[in-house]
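Undergrad: Next come a sequence and a model predicted from it.
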Amino acid sequence: MIEITKKAADMIKDFMASQEGPNTVRILSQSC
């Protein structure tokens, strides 16, 4: 469970780094 979450966090980090959009961060924050 923890490993999967860590992988997802890394993927989200890469996604945010490539997008760099405040809207993306907002959507991710709401989905948590």
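TA: Looks like it arrived, so ask away.

Undergrad: Going by C-alpha atoms from here, please, whenever you check contacts or count neighbours.
TA: Fine.

Undergrad: so what secondary structure elements neighbour the strand or helix carrying residue 15?
TA: Assigned by DSSP states H and E, residue 15 belongs to helix 2-19. Helices and strands in packing contact with helix 2-19 are not found; criterion 3 or more CA pairs under 8 Å, 6 or more residues apart in numbering; DSSP states H and E.

Undergrad: Use this one as the comparison:
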Amino acid sequence: MSDKNEKSENNVKSDKQKGSKKGCGCKGKLTK
């Protein structure tokens, strides 16, 4: 469970960076 949480946080960080370019971090999460 701890691993999943850490991975989620990393993904969120990546999504936020990618989303920033697109202008929607939420969309990046849905795409993944």
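TA: Thanks, I have it. These numbers were taken from a predicted model, which means no experiment stands behind them.

Undergrad: Output the residue interval of the second structure matched by the helix holding residue 15 of the first structure.
TA: Mapped onto the second structure using TM-score structural alignment, helix 2-19 of the first structure spans residues 5-22.

Undergrad: mean shift of the matching stretch relative to the first structure?
TA: For stretch 5-22 of the second structure, the mean distance to aligned residues of the first structure following superposition is 0.5 Å (mean CA distance after the TM-score superposition for the first structure).

Undergrad: Touching that stretch from outside, list them.
TA: Contacts of stretch 5-22 of the second structure with the rest of the structure, by CA atoms under 8 Å, 6 or more residues apart in numbering, involve 24-29.

Undergrad: Which of these sits closest to residue 4 of the second structure?
TA: When the contacts of stretch 5-22 of the second structure are compared for distance to residue 4 of the second structure (CA to CA), residue 29 comes out closest, at 15.2 Å.

Undergrad: Excluding chain neighbours, what is closest to the closest one?
TA: Nearest residue to residue 29 of the second structure in three dimensions, chain neighbours excluded: residue 15, at 6.1 Å (CA to CA, 6 or more residues apart in numbering).

Undergrad: count of neighbours near that neighbour?
TA: 21 (other CA atoms under 10 Å).

Undergrad: Repeat that for residue 31 of the second structure.
TA: Neighbours of residue 31 of the second structure under the rule other CA under 10 Å: 7.

Undergrad: nearest residue to residue 27 of the second structure other than its sequence neighbours?
TA: Leaving out its chain neighbours, the residue that sits closest to residue 27 of the second structure by CA to CA, 6+ apart is residue 19, at 6.9 Å.
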